[in-house]
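> Curious how this folds, go ahead:
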Amino acid sequence: MTRSTALKFLLSALTIVIPSIAFSQANYKIGFIVRAIGDTSGGLIDLKEWEKTPQTIHFKKDETSKPEKLGLEELQAFGISGNGFFEKHTVNITLGAMRMAGLSEEKDTTSETRTIFLEVIEKGKNVSLYSYTDKIKTRFYIQKPGIDTGPEELQYYPYLENRKVRGAEIFANKLHLLALANGVNSSKLIGRLQSIQYTKKDILNVVREINGPQENTRRKEKTSASRFFAGAFLSTSPLIYKGDDPLAKDGTTHTSAFLPGISLGYDSFVNKHVQKVVLRLAGAVSLQRASTNETSYYINTFDYRTTSHDLEYLHISFNPQIIYNVYNQAQFKTFLAAGFTLSRNVYLENEYRGAYGSKKTDEDLGMRKAFLSYSAAAGVQVKKKIECYIKYSPSLELVSSTRYSTSIRQISVGMNYLFK
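Predicted coordinates:
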């Protein structure tokens, strides 16, 4: 296996392994539990990248305690500071699909009753909003104060009619009747209900309008699901020859400077509360300069002659990555990253000088300008704002012929500022 093939295999493996690890490592945060007998205890709860509403948790009283696995039998409720509050309820659950692939021209009204944990989205004076997500879909529930029958599902039975999804009128009408019962019927509310989608954002906006201004309403700590960043880096890219060319001989010298570049990008968290796995889109522009020289002694002329290739170019790249925070605390993180890179070179200087005075320029050399490659990086994040890293990109083949090949590989050291 060649070095290039091995690196590609490693990077491909990282893109699979990194998300998998994210779901298995412990990430304890300050929280509390309410046991089935009514006792409330503070402690630490293992916060995961939950795609479904959690029905079991791992809890420990302090850092040194052995964790307990607790679920519906042991708990009435639990909460994680700034990261969600969950209550146990016995509710009706609709089972019909919501994705286009599972829809038909008839409403699927099948349902069943379960005792589950619901996530509390909003506690209000007129209505409270909950949600529950399983492998089928996300459902939303409402409850009026003083009602002991438990939260009621906002039923949504989507179906296809002339290739369009219908069915939103059921839960929209339910919310409208609830608003009227609480004396709310503004034009703003009517507008929201006419275009409402079965999403957390749309339903929460309506619920908050029904509840009106509430100084004491419990609000979850605002945590952004994304961020932007900007940074600067230094990078170097040695120019390497292989095959039948004087610059591929033993003793060839390679010179490349560490030159500046700038980067801009956007991060999206798989789970904004945990922030263990990050999907990154990054763009960068850097100046690169490299020189390769070989000096040989020619016995027929009794002198030394030098072959050289001087290269200077702008390197423009787009680099989607998966970032995994190996150590993940609010004020300090260490991370690994893997991704692929689409890039383009704009050649500013490109000159090959042969030993006998021949000269080739950009057009003669026919170097590639566009590339697809891989990247790997490691670094640290400090104080939620500063990120320092080192990144490696494997060989980019500039010229490939039956006789020889020319390639570069890039090593970068940089710093990013993270905008929250």
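> switch to C-alpha atoms for all contacts and neighbour counts from now on
Will do.
> Now Phe332: closest residue in space that isn't a chain neighbour?
Leaving aside its sequence neighbours, Phe332 sits nearest to Val382 (CA to CA, 6 or more residues apart in numbering; 4.8 Å).
> Please identify the helix or strand for Leu192.
Quick fix: residue 192 reads Arg, not Leu. helix 187-194 (DSSP states H and E).
> I should have written Lys174 there, sorry.
Counting by DSSP H and E, the element that carries Lys174 is helix 169-181.
> Please provide the structure for the following sequence as well, for comparison with the first:
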Amino acid sequence: MKHLYKITACILLCLPLYCFAQSNYKPGYIVTNNGDTVRGAINLREWENSPHNVDFKTATGVKNYKAKDIRGFGALNLAYQQYAGPVSTDETNISRLSTGRDTSYKLDTAFLQVLQKGPSITLYAYVDDIKIRYFIADNRNNLPFELIYRIYHIPDRGIDTHLENVFVSQLYGLAQKYNPNSDELKRLIEQTGYNAPDLKKISEMINKMAYDTKDYGTNSSVRFFAGAGINITRLKPSGAFPFYNPATLTSVNPTLSGGANIYINPNVGQFVLRGEILFTRDSYNTVADVYFNQPEKPKSQYRLTQYIAVFYPQLVFNAYNTNDFKFYLDAGLALNFSKNKGDELYNGYTQVTEKHYLNVNSYWINYPLKVGIVLNRKIDISVAYIISTSITNNISSGSKTSGDYSLNLSSILAGLHYNF
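Purely as a prediction, here's the structure:
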């Protein structure tokens, strides 16, 4: 069992990082500069910023297209359109605002992501390391332009700021053109913030769409799961333990768990936020020599059983990511809440039972590292190594013993989950 712990720890800690370059091709298309649509597969990425190029695969091979080479591309629910023109570079982060009005810009050629599209206008997003910007286009000319929002410190006024909501008048002009009789639309424009939900609602109304049910691939997705497994727990004494030559013990117990996976970008599925609740138990029952090798005094018996509920938030990275098979790495934080039964020593010499002998904690934190595979998006098989942590608090006045020692818990969790 000791070797199993070492092997598992090495696998989890030393997995190669080359998997971060794993491709993620999804059925899609490109639109050439001549207006032709070519079907194939798009290599979707977890783009933090607006992409400037994209890999496109057909039967003849893979080709990388820059934004200047094609009008746009799409895959699954995502759609991107070519843009070449000015992009504002003034800061809107409140901690980095300029003093005075900043009208600086850069010229860029990139792909804008479609957020909402109707018969009259299309709303887009452009993101870089500075900020997120929203663009809009009149579908009659299909020329996107930036919706302008500025905020800056007023010179000689300390931290006082001034807002320039130029985008309000820009939206109002389109509303007058395509939906001039809607008083509700005018009211919404006057009250809108510079954010995707507000702007998408206004775009829908300018397009005279009561509610756009189309999924543009911008929403997160949640899937629930449930499962079971085994918990191989190792409890190892260390330091000046109150037993002579204390034993390291391993116990094997079942687990039950359930939770939810939140896919940050469900079309890509590379990164997943996972919340899990797990139930298990462990035990430490041993013969104890509390008189430290005095043969004339009988041995004692120590007993401990823990019933544990674990709240387990995790970040999952699908290193190999296809619809039929995924291989993932997982790191998280385990918050353990334990109902302790026992923590008592029956002294074979005095024939007295002493409770709270080691003062075992009812709460502790440890740090699991996990690897797993997902088959056909449904079956999740995983193994996790939980790094050793102390579960005793012998400094407390409630302890029957004191000293520099601890009872350390580490474990291997193997689980099988079903994704609904």
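> Fetch the TM-score of the aligned pair.
Overlay of the two chains. TM-score (TM-score structural alignment, normalised by the length of structure 1): 0.81; 404 aligned residues with a CA RMSD of 3.9 Å.
> what helices or strands is the helix holding Arg192 of structure 1 leaning on?
helix 169-181, helix 200-211 (3 or more CA pairs under 8 Å, 6 or more residues apart in numbering; DSSP states H and E).
> With mean neighbour count and distance to Thr301 of structure 1 added, can I get these in a markdown table?
Listed next are these as a markdown table, based on neighbours: other CA atoms under 10 Å; distance: least, CA to CA, whole Å:
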| stretch | mean neighbour count | distance to Thr301 of structure 1 |
| --- | --- | --- |
| helix 169-181 | 17 | 92 |
| helix 200-211 | 18 | 81 |
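> out of the ones you listed, nearest to Phe85 of structure 1?
helix 200-211 (15.6 Å; CA to CA).
> circling back: same for the helix holding Lys174 of structure 1, what does it pack against?
Judged by 3+ CA pairs under 8 Å, 6+ apart, the packing partners of helix 169-181 of structure 1 are helix 187-194, helix 200-211.
> Would you confirm that Lys63 of structure 2 contacts Asn53?
No. Contact criterion CA atoms under 8 Å: Lys63 of structure 2 and Asn53 do not qualify, at 10.3 Å.
> So the two - more neighbours on which side?
Neighbours were counted for Lys63 of structure 2 and for Asn53 using other CA atoms under 10 Å; Asn53 has more, 16 against 11.
> if I line the two up, what does that one land on in structure 1?
Matched to structure 1 by TM-score structural alignment, Asn53 of structure 2 sits across from Thr56.
> show me what contacts its match?
For Thr56 of structure 1, the contact set (CA atoms under 8 Å, 6 or more residues apart in numbering) comprises Lys69, Leu70, Gly71, Leu72.
> at 10 Å instead, please
Thr56 of structure 1 is in contact with Lys69, Leu70, Gly71, Leu72, Glu73, Glu74, Leu75, Phe117, counting by CA atoms under 10 Å, 6 or more residues apart in numbering.
> Are any of those residues buried, and if so which?
Gly71, Leu72, Leu75, Phe117 (16 or more other CA atoms under 10 Å).
> What is the nearest of the residues you listed to Glu49 of structure 1?
Closest approach between the buried ones among the contacts of Thr56 of structure 1 and Glu49 of structure 1, by CA to CA: Phe117, at 16.6 Å.
> among the buried ones among the contacts of Thr56 of structure 1, which are in strands?
Among those, the members falling in strands (DSSP state E) are Leu75, Phe117.
> ok, back up a step: just the buried positions in the helix holding Arg192 of structure 1, please.
Leu189, Leu193.
> go on, stretch 157-173 of structure 1?
Under 16+ other CA under 10 Å, the buried positions of stretch 157-173 of structure 1 are Tyr157, Pro158, Tyr159, Val165, Arg166, Ala168, Glu169, Phe171, Ala172.
> want to try TSV for the helices and strands packed on helix 187-194 of structure 1, with distance to Leu103 of structure 1 as columns?
Output for these, formatted as TSV (distance: least, CA to CA, whole Å):
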stretch	distance to Leu103 of structure 1
helix 169-181	17
helix 200-211	21
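> nearest to Arg139 of structure 1, of those helices?
Comparing these by CA to CA, helix 200-211 comes nearest, at 9.4 Å.
> what about the longest strand in structure 2?
Per DSSP E, structure 2 has its longest strand at strand 300-321.
> so the very next helix or strand once past that strand corresponds to what in structure 1?
Downstream of strand 300-321 of structure 2, the first helix or strand assigned by DSSP H and E is strand 325-332. Strand 325-332 of structure 2 corresponds to residues 332-339 of structure 1 when matched by TM-score structural alignment.
> sorry, back to before: quick one, which of the helices and strands packed on helix 169-181 of structure 1 gets closest to Gln25 of structure 1.
Ranked by CA to CA, the member of those that lies closest to Gln25 of structure 1 is helix 200-211, at 28.4 Å.
> and the angle from that closest one to helix 169-181?
20 degrees (axes from the mean of the first three to the mean of the last three CA atoms, to 10 degrees).
> Mean distance between helix 200-211 of structure 1 and structure 2 after superposition?
With mean CA distance after the TM-score superposition for structure 1, helix 200-211 of structure 1 departs from structure 2 by a mean of 0.9 Å once superposed.
> what helix or strand is the residue sitting furthest away from the middle of structure 2 on?
Most distant residue from the mean C-alpha position of structure 2: Glu296, 59.4 Å away (CA atoms, centre = their mean). Using DSSP H and E, Glu296 of structure 2 falls within no helix or strand.
> how about it, what does it touch?
Neighbours of Glu296 of structure 2 in contact, by CA under 10 Å, 6+ apart: Tyr349.
> in which helix or strand would I find the residue lying closest to Phe327 of structure 2 once chain neighbours are set aside?
Spatial nearest neighbour of Phe327 of structure 2, excluding adjacent residues (CA to CA, 6+ apart): Ile373 at 4.5 Å. Secondary structure assigned from DSSP H and E places Ile373 of structure 2 in strand 368-375.
> Check Pro237 of structure 2 too.
Secondary structure assignment for Pro237 of structure 2, by DSSP H and E: strand 221-239.
> for Tyr211 of structure 2, same thing?
Applying DSSP H and E as the criterion places Tyr211 of structure 2 outside every helix and strand.
> That one contacts Lys117, doesn't it?
No. In this structure, Tyr211 of structure 2 is not within contact of Lys117 by CA atoms under 10 Å, at 11.6 Å.
> hey, what's in contact with both of these two?
The overlap between the contact sets of Tyr211 of structure 2 and Lys117 (CA under 10 Å, 6+ apart) consists of Glu204.
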